[in-house]
Structure formats: C-alpha cells, structure tokens
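[1] Let's see this in three dimensions:
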Amino acid sequence: MRVPLSWLREYVDLPATESGRDVQAKLIDVGLEVETVEQLGGDLKGPLVVGQVLTIEELEGFKKPIRFCTVDVGQANGTGEPQEIVCGARNFSEGDKVVVALPGALLPGDFAIAARKTYGRNSHGMICSGDELGMGDDSSHGIIVLPPEHGVGTDAIELLQLVDEVLDIAVTPDRGYCLSMRGVARETAIAYGLPLRDPALLDVPAPNSFGYAVKVSDAIGCDRFVARTVTGLDPESRSPIWLRRRLQKAGMRPISLAVDITNYVMLELGQPLHAYDRSRVNGPIGVRRAAQGEKFTTLDGAHRALDSEDLVITDDRGPIGLAGVMGGANTEIADSETDPETGEVRGTTEVVIEAAHFDPVTIARTARRHKLSSEASKRFERGVDPQAAAAAAQRTVDLLVLLAGGTAEAGVTEIVAQSAPRTVTMAADHPDRVAGVDYGRETVVRRLQDVGCDVVGQDELVVTVPTWRPDLNEPNDLAEEVIRLEGYENLPSTLPKPPAGRGLTERQRLHRRVGRALAGAGYVEALNYPFIGDQVFDQLGLEKDDELRRVVKLVNPLSDEEPALRTTLLPGLLSALRRNHGRGSHDLALFETGLVFRPDEARTAARLPADRRPTDEEIAHLDNALPAQPRHAAVVLSGAREQAGWWGKGRPADWADAIQAARTVAAEAGAELIVANGQYGPWHPGRCATLSVAVDGEQRVIGHAGELHPRVVKALGLPERSCAMELDLDQLAAAVQGPLQAPRISTFPVATQDVALVVASEVPATEVEAALRAGAGELLESIRLFDVFTGEQLGEGKKSLAYALRFRAADRTLTVEEASAARDTAIALATERTGAVLRGA
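    I've put the predicted structure just below:
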C-alpha cells in the first residue's frame, strides 16, 4: 500500500515538522512493515508554470516532426512576452494549457533547463510531459494538457502536487484494513496519540424500496450488498488533477472519471466498488454461484469458463461480474466519444454503484482459480469492513455528483444478512502473562479501545471486536494488540530456562558431530529440497525392483516434475555438484545429512476432526502413520582433492576419498565399519565398496561408496570420475555397543612392528586386517596398511600387503619379546583365515 503523506495528513493532524521518515519510524514501532519512503520532487526546482500555447509552426527538413511554439506564461518570465519553445511532441494544439519549465528550472534526474539553439531556432524552456516531471504512470508519456480553467503563470509544482513523500507499506495478510488510507490513518493516530478524522463517518440515507432491484441468492458468499444509482452524468467530465495525482502516487493509473472515483474511494475506505453502466444492465442485479462451465468475459477481454464455486453478479442475461474480482465487459463504463456527424458527445450518463461484502475464502479461491488477482480481490480475501459498504457507496455518489454533474436518485438498496457482533472473553491480565510485563487493566482496556474494541468487565473482559478487524478471534490476538501498541522494544529480554536433562538427543548429537567432522575434512554442506521425480532413478541406474523406487507421493507437490519425497540424498547433492561445476567451481567436495522417507503401505492415517482438538490417542495414531524417516549422510566429490603447489603435486579425488569419508563418519559414531568390494546402482562395479556394520552378531549393509558409473555421470551431466558415498546414520549408530568411549591415552612408549603378507589377489585387505587385529589381542593400539605391491617375483595372482602394527600397554613398557609375540600371533591367525604367507619367509 502506497500512502502519500499529504493525503494522510487529511485524517490525522500530524505536526508540520514530521517527515515521512518520522512517520515511518512511528508506524514500524506499532508493527507495520514500512519498506521505503519515496521522496517525490525532492530534486525539482522552478520556475515551472502553466502556459497557453499561442502558435505552432511545423519545422521541415528534419528526420522527426519538430514544432516551434510560442507560449503565453504570463509574468512568470519577467517580461510578459510569449515564450519561444521548440518541442517534438504532437499531442497538443493551439489554445491548450500546458506545463512549461522556464530557463533555470531543474527537473528530476538533475536535468537543468536553459535557453539554447536547436533545430535552427532559439528555445527558451521546455513543454513538459508527465515522465519528465516524475509523475510516473502509463498515461504520462505525452505532453500534459491541463483543463482550461487554470490560469496562465500559475505555479505548476503546487498545482500538480509534485512535491510529496510516499510511504510504501508491505501489508501482511492479517492487517487487510491497512490496505486503505482509513486503516493506515488509524494506526498513525494511535502511534502519535492524536484523534482520527474517520472518512467513513458520513450521513447515509436509510435503505428504501425505491432502490435498484437486487436479489442475493447466496447469503454466505455475499452477506451485504448496497446499490446506489446516479443519473445525468456529463460524459465529457474528466478526473480533476488532485484526484489523478492521488491515484498516481498510490500506484494506480487514472482511466476515466467514474472508474477513478471508485478506485479513489477504495483506496480511501478500503471498500472495493464497481460501477455498472445502467443502460447496459438488463433487469435486476443478482448474486449467485456460477453454473459449472458457464461462460463469461471479464473486463480484460478474457473469455473464462466458470466453476460452480465462483460467485458471480448477474442480470437477466447472465453473469455481468466475477464477484469481488473483476467486472464484465458487457456492462463496463463506456468511454466518451464524439459523433462525427452531429458532434454530440456520447458515453455513460447513468451508473449503478455496487458496494458489497463477499466471503474472503470464496474470493481468494476464485482469484487463484482464474489466475486473476486484482486490487479488489486482494482486499476482499484479507477481510473488508462490512459496515463500510454503505459509507463507500455514499462517498462515491457524492463525488460523482460533485465532479460529473450527476444527480443521486433517492432509491437506496441495502441487503444485509444479520449477524451478531463478534466478542472475545479474555482475562484482564492475559497480556501481562503473555508478555511478562505488568501492564495493568487500565492499559489493556485503553489499548483495546484504541484499535476500536468495546470493552466491559473487570477481572474478565468481554471485548467486542470492530468489524474492520476480522483477525481478532481469540485472547492471544488481543494480547498481541496490547503488546505491539505498548512497544515491542519495551519487552524484557529473558533467556529460557530448560529443565535439566532435556538437551540434545544422542541422535541429534551424532548428527552434529558428523557434520563437524566432514566439514573439518574439507567438505562443504549443501542443503537440498527433499523432493525427487521418478526419472532420477533411471538416471542412477537402479534396478526396476530396487527398494529406493518405492516413494511417498505428495498430494499437492510444489512441482509436478518432483512429486515424491526422496529415498536417497544423492539426487540433490549431485544436482548441486552439477550446478556448481557449470558455474566454474571444478574442485568440489559436498556433503549433506538429512532425512529420507520410506513408505509403509500398512500404515494408514485417519482424518482428524475439525470441530475439536484431536485427542492424544488420535495424534499418536497419526504419528504412527507417518513414513519411516531414517537419517542419512552422503558426500559427493569431483576435481582435485589436493591442490598442486610449491609443496608438491596435487591429486584428483577418487573412490578411496569417498570410502575415507565413510570411515570419518563411522569414527564419529564410534562404530567399526566393514568395507568390502561391492556392486550397486550408480557406482562403478570395479570401484564400489559396500559399507557394513555388525548389529547383534549380524552383518548389515548400511551404504555404498566409490566412483560413479560412467553411464550415471553422462546421464546426470556430471564431471568425469565423480565419486559419492551414502550411508544410513541410524543403522550406523545401532552398531555402537554402549556409550561412546573417549580415547585411552597411555604415558608408556609405543612398540611398532611391521609385517608384509603375501595373499591371493582376490583376498580383500580388510579381511587380512581383521585377522591381524583379532590375533594381536588387546595390546594392539592401531593397525595401518601402508603399502600394496604386485610383481613377477611374487608370482601370478599374488599381492603383498604391508601393515604397521602399534602395540602399547596401559600399565607398563612392553618388552621386545611381548611385542614380537603379539605380532607372531597376529600373523598366525591371518595365515589360518586368509592363507597369508609372511613375505621373505
């Protein structure tokens, strides 16, 4: 909502020294979102005056039409002589009143006006268009032609109201009343503690039987309908400058007098109106629901098929308006035109004014269904004051009579569906308990009265809510009004005091530890939307019966291309990898920890009741019907893992880095990860590791890691040799026996023993390592594979694995004999389990 400060001052006597910035600060204090304050005409300087075109000479020989004009500007130029001006515009004639910028003037954009020679003539000033004066609307491109009643030499800056400040307010859905000058003025009056001149306080004649016939068939969709008729309108009448300028400052385009007046009253009072050409309305006006598929042409010329939930305005022919959204082309106000034969001006001379109150939900659904948001629908769907309809109709009638020479008919139609005032019962100290501040009953009552409530009662208040505040429905809403008007900045800052033992769960702590560990290993967290489409499973090369293809489908997805919840983190991460690679980042290491969703057809959810709070059992049943949501961790890599430099050669990321990421995650969980050669879906069959853990004596696969398959890389548009890892964090945590133990630190020295074993090429190194670890016993502190060798001297189908074993005791220094005995025992068990032979033996 754009609010000109000059217009706002009509309803609130603001101090003359208050600027737009001052008003902005006050309105922000009471909870309005004032985004900007636009300074209109701040860089504008005169002389800028009204002139009358005396003569026009067409200049020949130029690429575009050029006119040499003489303009009477009165005594504004100091001589009284006609002003000579060269102008290229053609939308004015001799005798027209125009706006003239004389030498010495400064127009918006730091455009200085001076006398100069152009097109072979001396030009002393400029005839101005609306664009050049910063009036900013679609009708401002041509030269401004003023009404003839304005005197020559009049100051055009004041006449056109070019200097002003405009507050741009982002009105939230619960404050629809602020989509009007009346609503903003009320908030301004409260903020300054000043009285409000309510523009809706008008003398309105009582309804009678002489008004235009109206029949409302749907009292739920339309609970109030006011109709007034004005006849004898002058079709040549035009909107006065003050009216056009207020509409322009508020961001609306002037169209015609009748339409401009309805828009003006809507901005002033917040009540949308519509004017029908009475001569084009056949029979009584009706309000009903549309027939399914019924055809209708709106004012924008679009032919629309209506829905049975749409509310329409009708006459004897059918729909003439889409209620609360847009009028119909068949009853629109006709533009005035001159008969070329008789010279008679024809146009709309009789109008029927509609001021109605429509159901907000109905209007919101209709506007979205037809993709037809309008200024009217924007207000109706947020809530319009139903009591303002009669005043808005009267205000429109008064302006039509004043500005178009019309005559108001005595008939007044008002159809009202009676309803009781809305009341809310609230304890007088409820705002105190919500805010933690002792306001007291007097302050609570005063602030509620400020917003228009009637309040009775002592310890328990019965609050009658004003009709323009449909958002006030319960005690907390009323408490919010008290708190915001007393000032959010006055609320004390207190930290919550959670009970002991209610910190993070073990699952949450593991999630955080894993994130920190991966970040410390050089990975960057990338959070992705949890939505996927079926096509991604084909791109990942998953089998038709793969469990990951069973997804939870959304009833109302954000995108039709991604209608399901993810069963794997890889699609989102790989999309982020592709997007960043395409933008020039080629060395990437990304990770994500998040939920995946696994459907269970056996779980069904019952529909919860809407007329009461669900019971704990119903909520628990609903929770049990949710799909399983295990937490996963995943990484993706491409490009260089280590950069080259003076320190040495770099190296590219490969399958081993993906496996190491899995080991990093397992270390944070305190679980022993089993890594074995594997083959699955998106991974390269020769460079894929299966990740497993032992749970209750059973080895359970929890994920995979390695290099992605070339077909997957091509299908997803990824960099070559991209790698990935994904594992189930919940299953990883289930493999941990007891609480996570801190590492044991011994003060005694370590004994290191190296061993090289020759095994068959197909024997996994992890099996050899497991045998060595089991045979070495509890003296073994760590084991590390530091070399893999193959060669002719070993024989075909053989490989050598070299391990470094570190032994240490917690209570003593080991002897050489003890370390050697542990090493020999480890070798013996490895020989027994894997057929390993000590190299060189």
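
[2] Could you use CA atoms for every contact and neighbour count after this?
    OK.

[3] Leu196 should be in a strand, yeah?
    No. Counting by DSSP: H, G, I helix; E, B strand; the rest coil, Leu196 is not found in a strand; it is coil.

[4] Tell me, how many residues neighbour Glu796?
    Look at Glu796: counted by other CA atoms under 10 Å, it has 11 neighbours.

[5] same check, this time on Ala694
    That count, for Ala694 with other CA under 10 Å as the rule, works out to 18.

[6] repeat for Pro466
    The local packing of Pro466 (other CA under 10 Å) involves 18 other residues.

[7] my guess is it contacts Cys453, does it?
    Yes. Between Pro466 and Cys453 a contact is recorded at 5.5 Å, counting by CA atoms under 8 Å.

[8] So which residues of the stretch 51-200 of the chain form helices?
    In the stretch 51-200 of the chain, the helices defined using DSSP state H, counting those that start in this stretch lie at 156-159, 181-192.

[9] any idea which of the ones you listed is most buried?
    Mean neighbours per residue, mean count of other CA atoms under 10 Å, is largest over those for helix 181-192, with a mean of 22.

[10] Following up with a second sequence; could you model it the same way so I can compare the two?
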Amino acid sequence: MRVPLSWLREYVDLPAEVGGREVATRLISAGLEVELVERLGADLTGPLVVGRVLAIEELTGFKKPIRYCQVDVGEANGTGEPQNIICGATNFAVGDKVVVVLPGAVLPGGFKISARKTYGHVSEGMICSSRELGVGDDHDGILVLPPEHEVGTDAITLLELLDEVLDIAVTTDRGYCLSMRGVARETATAFGLPLRDPALLDVPGAGGAGQPVRIEDEAACDRFVARTVTGVRPDARSPIWMRRRLQKSGVRPISLAVDITNYVMLEIGQPLHAYDRTRLNGTIVVRRAAAGEKLTTLDDVERTLHPEDLVIADDRGPIGLAGVMGGADTEIADAPQEARSPLAPEGTTDIVIEAAHFDAVTVARAARRHRLSTEASRRFERGVDPAAAGAAAQRAVDLLVLLAGGTAGEGVTDLGTPAAPATVELRADHPDRVAGVTYGREVVVRRLQEVGCSVSGSDVLQVTAPTWRPDLTDPNDLAEEVLRLEGYESLPSTLPKPPAGRGLTEGQRLRRRVGRALAGAGYVETLNYPFVGEKALDGLGLPQDDPRRRAVRLANPLSEEEPLLRTTLLPGLLETLRRNHGRGGHDLALFETGLVFRPTGQEPAQIRPPVTRRPTDEEVAALNAALPAQPRRVAVVLSGAREPAGWWGGERPALWADAIEAARVVAREARVELIVERDQHAPWHPGRCAALRVRRDGERRLAGHAGELHPRVVKALGLPERSCAMELDLDVLADAAGGPVVGPHVSTFPVATQDVALVVDNAVPAAEVEAALRAGAGELLESVRLFDVFTGEQLGAGRKSLAYALRFRAPDRTLTAEEATAAREAAVATAVSRTGATLRS
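    Alright, predicted model coming up:
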C-alpha cells in the first residue's frame, strides 16, 4: 500500500515538522512493515508554471514534426511576454493549457533547463509531458491541463509534485491497512492524535425504488449495497487532485467513474464496482456460476467459469466475477467518442454503484483459479469491513454528484446481515503475563479502545472487536495489540529460566559433542537437502534388493529428479564434495549429521483427519505409526590430502584408515568402543571396507561402515580418485553407551611396558589380534597400542608382523618384572591359540 503523506494529513493533523521518515518510524514501532519512504520531487526546482498556447508554427525540413510555439506564462517570466518554445509533440492546440518549465529550473533526474538555440530558433524553456514531470509514464504527448486553471499558476503546487510516499508491505492479518482509513488510524494512535474517519458519513437507510438485487448465496455474500446516480456527464474528467492521489498510490487514472471507485477503495478500503445502468438487464443476482458459463472480464479475456465461482449476474447471465473483476458487457463508457459498445453510443449517463462484502476464501480461490489478482481481490482476501459498504457507496455517490453533475437516486438497496463481531473474554492481566511487563488494566483498556474495540468488565474484560478487525478472535490476538501499541522495544530482554533438571537431552548433547569433535579433527559441516533420486542411488552402486532403495516417495516433490527422501547421508555429502572439487577445492573433509528415512513397507495406511478440529489421540497415534523409521546418522567424506605438505614433510593423502579414524572420533564422544571388521558393502571398495560394530548386552550390533569408495562409484559420481567415506548410526551408538559415565580409578603406581611382535596371516585383522591380547592379559592390562606393521620376504608370503605396546599397572602396588612378564606371556598365549600367531623374535 502506497500512502502519500499529503493525503494522510487530511485525516490526521500531523505537525508540519513531522516528515515521512518519522511517520514510518512510528508505524514500524506499531508493527507495520514500511519498506520505503519515497520523496517525490526531491530533485525538482522551479519555475514550473501553467501556460496557455497562443500560436503554433509548424517547422518543415526535419525528419520529425517540430513546432515553434508561443506560450503565455503570465508574469512568471518577469516580463509578461510570451515564451518561445520548440516542441516535438502534436497532441495540443492553440488555446490549450500546458505545463511550462522556464530556464533555470531543474526537472526530475537532474535535467537542467536553459534557453538554447535548436532547429534554427531559440527555445526559452520546455513544454512538459507526464514522464518529464515524474507524474506518469506517458511520454507520447504533452500533458494538457483542464481549461479552468489560471495562466502563471505554480504547477508544482497544482500538480502536487512535492510529496512523500510511504510504501507499506501489508501482512495478511492487517488488511485494514490497505486503505488510507486504516493507515490513518494507526498513525493517529502512534502520535496520540484524533482521527477524522472518512467512513463517518450520513448514510440513508434502505428503502425506495432502488436497483433490484437478490442474494442467492448469503454465506459467500453477507451484504450488498447498490446506489444509483443519473444524469452523469459522460465527458466529465477526474480533477487533477484525484488523479495525482491515484498516481502516487500506484493506480493509473482511467475515467471519472472508474477513478472514483478506485479513490474510494483506497480511501475507505471497500472495493466498489460501477455498472452502466442502461446495460443491465433485470435484477442483479449474486449466485454461484453454472457449469460452462462464460464471462468476458474488463481485461477483454473470455473466462470459463467454475461452479465454485461467485458471480454477479443479471437476466442475461454473469456480468462480473464477484470481488475480483467486473464484466465488459456493463462497462462504463467514458465519453461519446470513446464509447466501446453500440449499446451506449452517447457514453454512460446512469451508473449503479456496487459495494458488497464477499467471503475471503471464495474470492481468494476464484482469483487463483483464474490467475487474476486485482486490487479488489487482494483486499477481500485479507478482510474488508462489512460495516463500511454503505459509507463507501455514499462517498462514491457524493463524488459523482459533485464532479460529474449527476443526481443521486432516492432508492437505497442494502441487503444481507453480516455476522456480528466476535466478543472475547480477556483477563485484564493477560497482556502482562504474555509480555512479562506490568501494564495495568487502564493501559490495556485504553489500547484496545484505540484499536476500535468496545471493552467492558473489570478483572475479566468483555472485548468486542471492531468490524474492520476480523483477525481479533483470541485473547492472544488482543494481547498482541496491547504489546505492539505500547512498543515492542519497551519489552525487557530476559533469559528464560527453565525448571531445575531441564536442558538438553542426552541425544542433543551427543550430537553437539560429535559436531565439535569432527570440527576439531578438521572436518567442515555441511547441510544438504534430504531429497534424492534414483540416479543418485544408482551412482552408489546399490543392488536392487538393497534396503536403502526402499525410499519414501514425496507426493509433491520440489524437483521431479529428486522425488525420494534419503535413506543414507552419502548422496548429499558426495554431491557437495563433487561440486567443491570442481570449483578448485581439492583437499576436502566434510561431515553432516541428520535424519534418514527407512520405511519397512509394513507401515499402516496414512489417515487424513479433518481440518475442522484437532485430531484425536488415536488419530495422532495412527499418523505416527504411518511414519517411516527416522534414525539419526553422521557421515564424513574425504578426498585429496589429509595432511598438507610443509616444512615438516610432504603431504599425506586421505586413506580408508582416516575414514575409520573419523568413526572412532565419533565413538569416543558416544563413550563406546568400536569393533572394526573387514566387510563388503556398497558403495565401498570390497578390499578397503570396514564394518563398524558396537557391543550391547553381549551382542555385537552393526553401527555403520567406513572405507574407500569403489572406483566405479567414484567414476559414476564424478568424484576425485581414492575418495573415502564413513557413515554411522548415532542412535545405535547412544543405545550402546548405556548409563551414565563412571570415572576410572587413577592409579598412582608406575606403569610397566612390554612390547610384543606377532606374525599372523594377512587375512587376520589387527583388531582380532588386539582382542585376543586383551582377553589373555587379564586385569593388569591398562592399554594395548598397535605401533608397527611389517611385511617382508623373511616373514614369508602372505604373512605380516604386528607390533603392540602393552601397558600394565596395578591399582594398589608396584608391579614386579615377573608379574609384568607373566601377564605378557598370558596375552601372547591367548593370541597364539585364537589367531594362529607366532611370536616374532
């Protein structure tokens, strides 16, 4: 909504020193979104005056029409002599009143005017078009003024070229601010000034021989006011002040009758429509459209109507799409020479004004169905004051009588009974409890009355919302009005105080620890959309019977290429890796935590509860049961160098072992120990893939996989060579963590270290050897660390040497050499028996 400040001052007596920016600041504090304060004519300086064309000399010999004009500007030039001006427009004649800019003036855009010689004559100024003055886009001809304006009159004042316009983004709950009346009310409240309500008019009651109207669908149209005006002059033109206000508000002037309906709509907020009375056939009927009916709207488009469309019709059929746009068959013909129909060859002289109140949902659906959003439909969608229909119709009638010489018809048609405004019970201290500030009953009542509510009661207030605020239906709505008018900036900043024992859940703490640990290990967190397509699953090389191919398909996906919900985090992470690698980032380490969606296919069919009530507990349970399992995962991907080159040595590329180490980092934060086993699992390389398991209640549960990606996957997805990845189920880790952490006993006695080297087959995992050493060493063993892996001819083909450092410590004494050696030998014996190892000398 564009609000000219000069128009706003007509309803609120703002101090002269108050400008648009201060008004915008106050309105923003009251909760309105003022996006811009436009200063019209800020770079315009005079002299700019009204002139009368005395003579025109047509110059020949040029490629385009050139006219040498003499224009009377009165005493504005200081001499009283006519100005000689060169002009290329041809839409004016001798005797016309035009706008003349004299030498020394500056037009919008910094265009300085001076006397100069052109086309063989000296041009002493310029005759202006609408675009040159900044009052419109018309540049095809000169702006010709009505003849009643005196020569020499200041055109800057006449055309209201200096003004400020507030551009307000009106939200859906503040439809009343799509009018000068609504914005003026907010401005008056913000400045503590009285309001002159433009809707406070003397409106005659229904009666007399007015235009016959019948409402067949009272649910969609609960009020319809019709007024008639006869004897309108078809050649009457809108006055300059009206056209300028419409232009500043972003509405193009068309003709007097149409301009009046637009003007009243902007002023009061009630959309109007004007019919040529001579082109109406019988009674006006408000009804639903019949199947197959057609209507040619004012934009000259023939539309096929839907049975849910609400239409205005007469005996011949539809003549308008209710609340959206009128029909061409009953359009107002502007002037005799511009009449668009042989039905009104002399122009429109008798007019019927419609001011109706239509259902917001019905209008909104019709506007979207026909892709026809109009100024009227936007207002009806957000809510129009049903009580203002009579005042708006009266205002339009008054203007037609005043400006077009018409005669108001004695009959007034006013049908329908709008629903009574809602009355809400509000505890007087409810806004206090919402805001955490003590306002008191007096402030609450005063603010609600400023909004337009009627208030009664003491501790419990009975609040009746005004007819222009259909959004006030709840105590919290009323509390919000008090808060915004008192000023959101006055609310104190206080931290909430949760009850003792509340805070983050263990799962939330785990996710935070995991994120910090991976970030500390050099990984960068990314957030990816949870949508995938079959192509991404094919790229991972998943078998057709892989459970990860059983995905939830979206009913209305954002992209037809990604209609599925992800069953693994890897597609999004690998796509991010590919994109960054393609843009020059070759050393990459990324991670993500998030939900995946794993349907079993056994979920019950989803129910659809009605929207007219809250779902029952049973319905909520059924809805939850229909949802797929949503485990939370963490995944990492790596490529390029894991350790960069520097003075310390060359770079080290990222390997499968780094992916496994990332899993161990996550496991340490979950306070569980990972069991690493060799495995074959897509999309990993069959020889460089590890299954990651955890122990829970004596069982080993699969938690995820890690390793190097299969070369075919790398090629299919366009990834860097030797890319690695890891994915873990955080829910499995959290479940395996068990109860609270128990701190270990720290012994003050010295440690005894024993090294052992065992030779095993290449097929024996190092983790299996380590487990055997732990099992045999007994309670004295503090830790086992693999510090060397060796292969060579002296060991034989297919053999490897694993060297471990064993640390022994007793909690209550210093171990003797014999005790440490005995524990070491027991550990070796168990490893030999379980893995077939031999002790390397």
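
[11] Quick TM-score on the pair, please.
    After superposition, the two chains reach a TM-score of 0.91 (TM-score structural alignment, normalised by the length of structure 1), with 836 aligned residues with a CA RMSD of 3.2 Å.

[12] Please produce TSV containing the helices of the stretch 51-200 of structure 1, extended by distance to Pro492 of structure 1.
    Formatted as TSV, the helices of the stretch 51-200 of structure 1 follow (distance: least, CA to CA, whole Å):
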stretch	distance to Pro492 of structure 1
helix 156-159	48
helix 181-192	21
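
[13] can you pull out the strands in the stretch 201-350 of structure 2?
    Taking DSSP state E, counting those that start in this stretch as the criterion, the stretch 201-350 of structure 2 carries its strands at 213-215, 221-230, 273-276, 284-288, 294-296, 302-304, 310-314, 317-321, 325-326.

[14] How about the stretch 401-550 of structure 2?
    Counting by DSSP E, counting those that start in this stretch, the strands of the stretch 401-550 of structure 2 are 407-415, 423-427, 454-457, 460-464, 524-525, 531-532.

[15] Isn't Glu603 of structure 2 up against Ala626?
    Yes. With contacts counted by CA under 8 Å, Glu603 of structure 2 reaches Ala626, the gap being 5.0 Å.

[16] Which helix runs longest in structure 2?
    In structure 2, ranked by residue count with DSSP state H as the criterion, the top helix is helix 817-835.

[17] what's the mean distance for that one versus structure 1?
    On the superposed models, the aligned residues of structure 1 are on average 3.8 Å from helix 817-835 of structure 2, with distances taken as mean CA distance after the TM-score superposition for structure 1.

[18] Could you dump the strands of the stretch 201-350 of structure 2 into JSON lines and include distance to Gly533 of structure 2 and mean neighbour count?
    Supplementary listing: the strands of the stretch 201-350 of structure 2 in JSON lines, determined by distance: least, CA to CA, whole Å; neighbours: other CA atoms under 10 Å:
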{"stretch": "strand 213-215", "distance to Gly533 of structure 2": "53", "mean neighbour count": "18"}
{"stretch": "strand 221-230", "distance to Gly533 of structure 2": "48", "mean neighbour count": "23"}
{"stretch": "strand 273-276", "distance to Gly533 of structure 2": "51", "mean neighbour count": "24"}
{"stretch": "strand 284-288", "distance to Gly533 of structure 2": "44", "mean neighbour count": "21"}
{"stretch": "strand 294-296", "distance to Gly533 of structure 2": "43", "mean neighbour count": "19"}
{"stretch": "strand 302-304", "distance to Gly533 of structure 2": "39", "mean neighbour count": "14"}
{"stretch": "strand 310-314", "distance to Gly533 of structure 2": "43", "mean neighbour count": "24"}
{"stretch": "strand 317-321", "distance to Gly533 of structure 2": "43", "mean neighbour count": "24"}
{"stretch": "strand 325-326", "distance to Gly533 of structure 2": "44", "mean neighbour count": "22"}
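
[19] rewinding a little: what's the spacing between the longest helix of structure 2 and its chain's center?
    Relative to its chain's centre, helix 817-835 of structure 2 lies at 68 Å (CA atoms, centre = their mean, to the nearest Å).

[20] Stretch 534-543 of structure 2 now?
    The offset between the C-alpha centroid of stretch 534-543 of structure 2 and the centroid of the whole chain comes to 34 Å, using CA atoms, centre = their mean.

[21] Tell me how many other residues crowd the nearest residue to Gly88 of structure 1 once chain neighbours are set aside.
    The spatial neighbour of Gly88 of structure 1 that comes closest, neighbours along the chain excluded (CA to CA, 6 or more residues apart in numbering), is Ile66 at 4.6 Å. Here the neighbour count serves as a burial measure; for Ile66 of structure 1 (other CA under 10 Å) it reads 19.

[22] can you tell me which residues contact Ile66 of structure 1?
    Glu58, Leu59, Glu60, Val86, Cys87, Gly88, Ala89 (CA atoms under 8 Å, 6 or more residues apart in numbering).

[23] repeat for Leu577 of structure 2
    Per CA under 8 Å, 6+ apart, neighbours of Leu577 of structure 2: Leu588, Leu590, Val637, Leu719.

[24] ok, which stretches of the stretch 551-700 of structure 1 are strands?
    In chain order, the stretch 551-700 of structure 1 shows strands spanning 564-565, 588-595, 631-638, 640-642, 651-652, 674-677, 683-695, 698-708, with DSSP E, counting those that start in this stretch as the criterion.

[25] Same list, those, but as JSON lines with distance to His303 of structure 1 please.
    Compiled in JSON lines, the strands of the stretch 551-700 of structure 1 are given as follows (distance: least, CA to CA, whole Å):
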{"stretch": "strand 564-565", "distance to His303 of structure 1": "35"}
{"stretch": "strand 588-595", "distance to His303 of structure 1": "46"}
{"stretch": "strand 631-638", "distance to His303 of structure 1": "51"}
{"stretch": "strand 640-642", "distance to His303 of structure 1": "59"}
{"stretch": "strand 651-652", "distance to His303 of structure 1": "61"}
{"stretch": "strand 674-677", "distance to His303 of structure 1": "65"}
{"stretch": "strand 683-695", "distance to His303 of structure 1": "54"}
{"stretch": "strand 698-708", "distance to His303 of structure 1": "53"}
